[in-house]
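In: With the sequence up front, the predicted model follows.
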Amino acid sequence: MNSKQQMPSMGVLKFEENGRTFHLHRYSPSADIGTFVKHYWVVSWDLTGHPPYPQEVIPNPCVNMVIEPGRSGIFGPSKQKFTYMLQGKGCVFGVKFKPGGFYPFVKQPISRLNKQIMNIHSVFGIDAGAAEALILSQRAEEDMVRQMEAILQPKLPKIDPQVEVIVRITERIMEDREIIKVDTVCKLFDMNKRTLQRLFDQYVGVNPKWVIQLYRLQNAAELIGKGRFEDGLELSMELGYYDQSHFIKDFKAITGKTPEEYASSL
């Protein structure tokens, strides 16, 4: 319970390099909360005396509840790269729900969250300011996790079996680089395409085609970060792209740079 996780970048661009700029730790939830929550995350930094640093993160198909001074809220999945300006000294605490895991709390299509920030009080009964004071006043990250679990526990909804289905689908997409089409997912899970799309709109907030594209491009960014950009055509084909120009266009849409520009910036 609440163990610190050593995990891959999971969309944090230049993860290995930027480990010197900030610290990112992830913690596992308790068993019952883990039905809905993927992990807790804590980002802390101290750039006192140093210039601000723009940290970039590739979007993901998850809802996040973010606890940050004056900016707390519940954020739906985004289709664009997110840039956070690290400056001075600070700490941000987050709850990353599993794909589909936030829907049982609100029972409304998660796609509605894509362009708005949901108020924490409306879902969990605690004002944002009170949550900030409670969580961010803790010295130990493990204590932050315990306080957040005390907030979540009384509000846990009934288990929704569809959440587990979506988790299995998204995990398969993430792990299996051979999956490049929605039709493949439908065959693997014996599901009609319209049913799959409706399920993702309601529970995840983005369509399955975008989730497939996102994970393939996240794979690309991680491979480039490890020095795997000697042959751009080979990399694009490895990730399921048979048109290199299409790969370059999609990669830039997600990261803000072409693969070559991203590789040279490392």
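Out: Nice, thanks for sending it over.
In: CA only for contacts and neighbour counts going forward, please
Out: Fine.
In: just the strands in this protein please.
Out: Secondary structure of the chain by DSSP state E: the strands cover 4-5, 23-27, 37-46, 53-57, 64-67, 73-75, 82-86, 89-97, 117-118.
In: and the first one, what other elements does it pack with?
Out: This points to strand 4-5. Applying 3 or more CA pairs under 8 Å, 6 or more residues apart in numbering; DSSP states H and E, one finds that strand 4-5 contacts strand 23-27.
In: Repeat the analysis, applying 10 Å as the threshold.
Out: Secondary-structure packing of strand 4-5 (3 or more CA pairs under 10 Å, 6 or more residues apart in numbering; DSSP states H and E): strand 23-27, strand 37-46.
In: Tabulate these (JSON lines), appending mean neighbour count and distance to residue 224.
Out: What follows is these, written out as JSON lines (neighbours: other CA atoms under 10 Å; distance: least, CA to CA, whole Å):
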{"stretch": "strand 23-27", "mean neighbour count": "18", "distance to residue 224": "21"}
{"stretch": "strand 37-46", "mean neighbour count": "20", "distance to residue 224": "24"}
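In: how about these, which one is nearest residue 251?
Out: When the helices and strands packed on strand 4-5 are compared by CA to CA, strand 23-27 sits nearest residue 251, at 24.4 Å.
In: Quick one: distance of the closest one to the chain centre.
Out: 13 Å (CA atoms, centre = their mean, to the nearest Å).
In: With stretch 241-255 instead?
Out: Stretch 241-255 sits 21 Å away from the centroid of its parent chain (CA atoms, centre = their mean).
In: In that stretch, which residues are buried?
Out: Neighbour counts over stretch 241-255 (16 or more other CA atoms under 10 Å) mark 241, 247-248, 250-252, 254-255 as buried.
In: correct me, but residue 245 touches residue 237?
Out: No - using CA atoms under 10 Å, residue 245 and residue 237 do not qualify as a contacting pair, with a distance of 11.4 Å.
In: how near is residue 159 to residue 101?
Out: Distance of residue 159 to residue 101, given as CA to CA, to the nearest Å: 10 Å.
In: okay, pairing it with this:
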Amino acid sequence: MLWPEAGTDVFEAGRLPVPEPLAEVAAYYWWVAWRRGDQTPFRQEVLSHPVTHLTIEAAEGGVLHGLPVPAALVHGLVTRVFTVDLPVAGRVAGVAFHPGGLAALLGRSVGDLTDTVVPAEEVLGGGVGPLAERVLAEDDDAARRDAVVAFLGEVLAPRLEEVRADTGYRTVREAVTLMRAREHVALGQVAERLHVSERTLQRLFVRYVGASPLWVLRRHRLQDAVAALDTGEGQDLAALAASLGFADHAHLTRAFTQVIGVPPSHYRAGR
């Protein structure tokens, strides 16, 4: 079954690990499946992580992201809130790459993929054509995961040693690990820990991630801000701004509003 049967609202989601050696470039397999009981489309909004995805998507009505589905698609890094108008029912199975993982796998920059969703053939070649049919024919997500892993494993095999020897990719991975830690609020701190210059990080992140290292750092701090507000920690917005490395409350408000669409005070109030 491609998506849940008609009835009440259903939204299913989950993750599964990916095996070695694919774990060199891919973080995990994930899926979502949904159906609206009242037969109305709806809008989903997510403050996404700075990574790329290979997805296999199907939906009632045959269109997602303005592209025909079922299809295998590649999602580049999203610099804004990821917004998608979902039809009544559908299913998405995907692999999230490590930051820089897709660039390492392909041996090229992924900067051209930022803020885009494109047919996977444009990125991974013609061999990806049958993948959507193969994945969606499976009955459970473990089997779907295995089908995606098998395909990506074939892509990775001839480049595996190059990926393992790619020092630029390793530097990006290590930098992002540091950026995820809330105590790192300035790019200089990250560069110092890695014994590289900020200019080197800039060059590597543009190639491997598709955004500047400062943007990635700020995205993680904005995610921390959202998480703090969701759990009721952000009553003192000035203190929250300081803890996240923003110069003051106004700088946090400006950055938060630019990405989320409302000031943190409105978000906290549920508006």
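Out: Nice, I can see it. All figures in this text were calculated on a predicted structure; none of them were measured in a lab.
In: TM value for the aligned chains?
Out: Once superposed, the chains reach a TM-score of 0.85 (TM-score structural alignment, normalised by the length of the first structure), with 245 aligned residues with a CA RMSD of 2.0 Å.
In: Could you save the helices and strands packed on strand 4-5 of the first structure as CSV and add columns showing distance to residue 85 of the first structure?
Out: Converted to CSV, these look like this (distance: least, CA to CA, whole Å):
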stretch, distance to residue 85 of the first structure
strand 23-27, 14
strand 37-46, 11
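In: closest to residue 201 of the first structure out of these?
Out: For residue 201 of the first structure, the closest of those is strand 37-46, at 18.9 Å, according to CA to CA.
In: Distance from the chain centre to that closest one, please.
Out: Here the centre of strand 37-46 of the first structure is set off from its chain's centre by 11 Å, with CA atoms, centre = their mean.
In: I would like the range of the second structure that aligns with it, please.
Out: Counting by TM-score structural alignment, strand 37-46 of the first structure lines up with residues 26-35 of the second structure.
In: same thing with stretch 214-230 of the first structure?
Out: Under TM-score structural alignment, stretch 214-230 of the first structure corresponds to residues 219-235 of the second structure.
In: tell me the helices in the stretch 51-200 of the first structure, going along the chain?
Out: For the stretch 51-200 of the first structure, the helices defined by DSSP state H, counting those that start in this stretch occupy 103-106, 120-124, 128-136, 141-152, 161-175, 182-188, 193-203.
In: Mean neighbour count added to these, as TSV?
Out: Shown next, in TSV, are the helices of the stretch 51-200 of the first structure (neighbours: other CA atoms under 10 Å):
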stretch	mean neighbour count
helix 103-106	16
helix 120-124	15
helix 128-136	17
helix 141-152	17
helix 161-175	17
helix 182-188	15
helix 193-203	17
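In: Nearest approach to residue 35 of the first structure belongs to which of those?
Out: Short answer: helix 161-175, nearest of the helices of the stretch 51-200 of the first structure by CA to CA, at 8.1 Å.
In: Which strands or helices does that closest one pack on?
Out: Under the contact criterion of 3+ CA pairs under 10 Å, 6+ apart, helix 161-175 of the first structure touches helix 103-106, helix 182-188, helix 193-203, helix 208-225.
In: Identify the residues contacting that helix?
Out: 35-36, 38, 61, 98-104, 176, 179-182, 184-186, 188-189, 196, 199-200, 203-204, 208, 211-216, 218-219 (CA atoms under 10 Å, 6 or more residues apart in numbering).
In: counterpart of residue 246 of the first structure in the second structure?
Out: In the second structure, the residue paired with residue 246 of the first structure is residue 251, using TM-score structural alignment.
In: correct me, but that match touches residue 241?
Out: Yes - using CA under 10 Å, residue 251 of the second structure is in contact with residue 241, at 7.8 Å.
In: Please report the distance of residue 54 of the second structure from residue 152 of the second structure.
Out: In this view, residue 54 of the second structure and residue 152 of the second structure are 10 Å apart by CA to CA.
In: And for residue 209 of the second structure?
Out: Note on residue 209 of the second structure: its distance to residue 152 of the second structure, by CA to CA, is 19 Å.
In: Equivalent analysis for residue 199 of the second structure, please.
Out: According to CA to CA, residue 199 of the second structure stands 32 Å off from residue 152 of the second structure.
In: And for residue 188 of the second structure?
Out: For residue 188 of the second structure, the distance to residue 152 of the second structure equals 35 Å [CA to CA].
In: Residue 230 of the second structure now?
Out: Distance of residue 230 of the second structure to residue 152 of the second structure, computed by CA to CA: 36 Å.
In: how about the helices of the stretch 51-200 of the first structure, which one is nearest residue 231 of the first structure?
Out: Here helix 161-175 is closest among the helices of the stretch 51-200 of the first structure (CA to CA), at 22.6 Å.
In: related to what we said a few turns ago, export the buried residues of stretch 241-255 of the first structure as CSV, with columns for distance to residue 4 of the first structure.
Out: Listed next are those as CSV, based on distance: CA to CA, whole Å:
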residue, distance to residue 4 of the first structure
241, 36
247, 35
248, 36
250, 33
251, 31
252, 33
254, 29
255, 28
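In: From the residues you listed, pick the one nearest residue 138 of the first structure.
Out: Among those, and counting by CA to CA, the member closest to residue 138 of the first structure is residue 255, at 33.9 Å.
In: Residue in the second structure paired with that closest one?
Out: Using TM-score structural alignment, the equivalent of residue 255 of the first structure in the second structure is residue 260.
In: wait, that match sits on residue 267?
Out: Yes - taking CA under 10 Å as the definition, residue 260 of the second structure is a contact partner of residue 267 at 8.6 Å.
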